[in-house]
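Colleague: Fold the following.
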Amino acid sequence: MGAFEGQRVVVTGAGGGIGAALARRFAGEGARLAVNDLDPGRTADIAAELDAVALPGDASAIAPAALEALDGTVDVYCANAGIPAGGDALAGEDAWAAAWDTNVMSHVRAVRTLLPGWLDRGHGRFVSTVSAAGLLTMIGAAPYSVTKHGALAFAEWLSLTYRHRGLDVHAICPQGVRTDMLTAAGTAGELVLAPTAIEPADVADALFEGMAKGRFLILPHPEVADYYRTRATDPERWLGSMNHLQRNWEGA
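Modeller: As a prediction, the model looks like this:
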């Protein structure tokens, strides 16, 4: 029997990339799945592959439908869907609103729906695909970086508030992963992320290792811990290094 045998798991953004890898891994561990993607065709494909419930549509409002589809119980919710939302400080209102809605508020809405059941049962698990941008930042992507900081802050708040009541929270913070989102990052992604990019399955492996060890922070790229430490202890050095990357990107 798998580690999640019989548990009811929801994965948003499961049509490809990290979401598909997470869904496949949970299915391999015996979970009963509901999968979501904005693209109906991709949702149907991954659902058919894994004998899962297909829930196409906007991840920002999917939790009530997932709860109904899984007979009123969700044990694990993977808030994986995200949008890259590039742009600088002059990015328009629409870019900021879209990033905020998907990268932060979809998490808040899911928890608002599922938390009462988790607390009543004394157990539940919330997995947030944050990105290293939530711990650090990402050049050329102000809305993405800022909202990913928000996603991390929300996950941290959930963990410190409810862990003694049985809620396990995990924040996955990879750097480059070979997905459509890396391609969408354009030249900034090529400069910063592509050289150390890993496969989506590597992210799933890191999550399952972290869950087994009860870790909140999941770092598929271990070096991110060093960057985060430098950011905290020597912010001027860290900002100077990031500004150097920014100048290299502008020059390219």
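
Colleague: Please count neighbours and contacts with C-alpha atoms only from this point.
Modeller: OK.

Colleague: So which other helices or strands are in contact with the strand or helix carrying Phe154?
Modeller: Secondary structure assignment for Phe154, by DSSP states H and E: helix 142-162. The elements that helix 142-162 packs onto, with contact taken as 3 or more Cα pairs under 8 Å, 6 or more residues apart in numbering; DSSP states H and E, are helix 93-100, strand 124-129, strand 167-172.

Colleague: what angle do that helix and strand 124-129 make?
Modeller: 160 degrees (axes from the mean of the first three to the mean of the last three Cα atoms, to 10 degrees).

Colleague: re earlier: same list (the helices and strands packed on helix 142-162) but as JSON lines, adding distance to Val224 and mean neighbour count.
Modeller: Rendered in JSON lines, the data for the helices and strands packed on helix 142-162 read as follows (distance: least, Cα to Cα, whole Å; neighbours: other Cα atoms under 10 Å):
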{"stretch": "helix 93-100", "distance to Val224": "23", "mean neighbour count": "17"}
{"stretch": "strand 124-129", "distance to Val224": "15", "mean neighbour count": "24"}
{"stretch": "strand 167-172", "distance to Val224": "11", "mean neighbour count": "24"}
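
Colleague: this one as well, want them side by side:
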Amino acid sequence: MSGLSRSSHALVTGGGRGIGRAIAASLVNAGATVTVMGRNRAVLDEVVAAGDAHFAAVADVSDQAAISAALALVAARQPIDILVANAGAAESAPFLKSDAALFQRMMDVNFMGVVHAAHAVLPGMRERGHGRIVAVASTAGLKGYAYVSAYSAAKHAVVGLVRSLALEVAKNGVTVNAVCPGFTETDLLAGSIDNIMSKTGRTREQAVAELAKHNPQGRLVTPQEVADAVLWLCGPGAGSITGQAIAVAGGEI
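Modeller: Model prediction:
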């Protein structure tokens, strides 16, 4: 991957672990300056200490005031050229047991977190005439899954936002895309596996197989595979790619 340099500053939300950390490390390896954002300072500091990012910022993406203040400080150090809105959370429950509070939590983190971050970085991108915004959505933003109606609704909202915002900024040198991973080997997925085990009595191997069966390749996606797709969208070769929702899911979509 070429075309990224230390003059390219990337911000990765939810950058402390899993897909976000893999994305941050890939951007560092491609030559960019990378700031990771999350809620846990100790986790973020470990990412920086390991060389997978250069700087860390603490904020909850669902808190508009907090993320705006944090990103103002980040941008003051170096203007933000790339936003990877990766922070997310997943809760599962039957629809009739999914109350308004659960729906609100899923929307606040998975959807409004993208909105808040984009609101903060987009003015500078438009002013400079260049920028990349990549939202890490999910195959749940492209199809439905039982028992995650709130999560799926929030991820569908992310894809709709990406498609609309891409049109607004198409002439400003800014691209807006979504990457939609299938079931991926992360801490977030580990929670789903534990949930399957506790509710069905299945072994861990059986629970993993239950999730992997959605993927025609019969396996879980790796964080690095998602990071590679994001990295391409952030590079110069993807200048004409905007408004897209790219599935990284072994042919599931």
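
Colleague: Could I get the TM-score for this pair?
Modeller: TM-score for the superposed chains, counting by TM-score structural alignment, normalised by the length of structure 1: 0.82, backed by 225 aligned residues with a Cα RMSD of 2.1 Å.

Colleague: re the thing from before, among the helices and strands packed on helix 142-162 of structure 1, which comes closest to Ile62 of structure 1?
Modeller: strand 124-129 (14.6 Å; Cα to Cα).

Colleague: Compare the helices and strands packed on helix 142-162 of structure 1 and give me the one nearest Asp45 of structure 1.
Modeller: strand 124-129 (21.8 Å).

Colleague: what's the residue closest to the geometric middle of structure 1?
Modeller: Thr129 (1.3 Å; Cα atoms, centre = their mean).

Colleague: and that one, what pairs with it in structure 2?
Modeller: For Thr129 of structure 1, the aligned position in structure 2 is occupied by Val136, per TM-score structural alignment.

Colleague: Was I right to think that match contacts Asn86?
Modeller: Yes. With contact defined as Cα atoms under 8 Å, Val136 of structure 2 counts as touching Asn86 (4.8 Å).

Colleague: quick revisit: could you check how far the residue nearest to the centre of structure 1 is from Ala204 of structure 1?
Modeller: The spacing between Thr129 of structure 1 and Ala204 of structure 1, counted by Cα to Cα, to the nearest Å, is 11 Å.

Colleague: Contact partners for the residue nearest to the centre of structure 1?
Modeller: With contact taken as Cα atoms under 8 Å, 6 or more residues apart in numbering, Thr129 of structure 1 is in contact with Cys78, Ala79, Asn80, Ala81, Ala171, Ile172, Cys173.

Colleague: a markdown table please, covering those residues and showing distance to Ala197 of structure 1.
Modeller: Putting these into a markdown table (distance: Cα to Cα, whole Å) gives the following:
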| residue | distance to Ala197 of structure 1 |
| --- | --- |
| Cys78 | 22 |
| Ala79 | 21 |
| Asn80 | 18 |
| Ala81 | 19 |
| Ala171 | 19 |
| Ile172 | 15 |
| Cys173 | 13 |
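
Colleague: The equivalent of Ala227 of structure 2 over in structure 1 - nearest residue in space that isn't next to it in sequence?
Modeller: Here Ala227 of structure 2 is matched to Ala204 in structure 1, going by TM-score structural alignment. In space, and not counting its chain neighbours, Ala204 of structure 1 is closest to Leu22: 5.3 Å by Cα to Cα, 6 or more residues apart in numbering.

Colleague: Which helix or which strand is home to the one you found?
Modeller: Leu22 of structure 1 is located in helix 17-28, with elements delineated by DSSP H and E.

Colleague: Give me the angle between that helix and strand 124-129.
Modeller: 150 degrees.

Colleague: now helix 17-28 of structure 1, how far from the chain's geometric center?
Modeller: For helix 17-28 of structure 1, the separation from the chain centroid amounts to 13 Å (computed by Cα atoms, centre = their mean, to the nearest Å).

Colleague: once aligned to structure 2, how far is it on average?
Modeller: When structure 2 is superposed, helix 17-28 of structure 1 averages 0.4 Å from its matched positions, counting by mean Cα distance after the TM-score superposition for structure 1.

Colleague: in that helix, what counts as buried?
Modeller: Taking 16 or more other Cα atoms under 10 Å as the neighbour-count basis, helix 17-28 of structure 1 is seen to contain the buried residues Gly17, Ile18, Gly19, Ala20, Ala21, Leu22, Ala23, Arg24, Arg25, Phe26, Ala27.

Colleague: And the residue lying closest to the fourth one once chain neighbours are set aside, how far from Ile62 of structure 1?
Modeller: I take that to be Ala20 of structure 1. Leaving out its chain neighbours, the residue that sits closest to Ala20 of structure 1 by Cα to Cα, 6+ apart is Ala14, at 4.4 Å. Distance, Ala14 of structure 1 to Ile62 of structure 1, using Cα to Cα: 13 Å.

Colleague: Comparing those two, which residue is more hemmed in?
Modeller: Neighbour tally, Ala14 of structure 1 and Ile62, criterion other Cα atoms under 10 Å: the higher count belongs to Ala14, 31 against 21.

Colleague: pretty sure that one is in contact with Ala23, am I right?
Modeller: Yes. The pair Ala14 of structure 1 and Ala23 passes the contact test of Cα under 8 Å, sitting 6.6 Å apart.

Colleague: shared neighbours, these two?
Modeller: By the contact definition Cα under 8 Å, 6+ apart, Ala14 of structure 1 and Ala23 are jointly contacted by Val35.

Colleague: Figure out the helix or strand that Cys78 of structure 1 lives in.
Modeller: strand 76-79.

Colleague: Could you name the helices and strands sitting against that strand?
Modeller: With 3+ Cα pairs under 8 Å, 6+ apart as the test, strand 76-79 of structure 1 has strand 8-11, strand 124-129 packed against it.

Colleague: Make TSV from the ones you listed and add distance to Val146 of structure 1 to it.
Modeller: Formatted as TSV, the entries for these read as follows, by distance: least, Cα to Cα, whole Å:
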stretch	distance to Val146 of structure 1
strand 8-11	23
strand 124-129	14
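
Colleague: Identify whichever of these lies nearest to Thr73 of structure 1.
Modeller: Evaluated with Cα to Cα, those place strand 8-11 nearest to Thr73 of structure 1, the distance being 6.8 Å.
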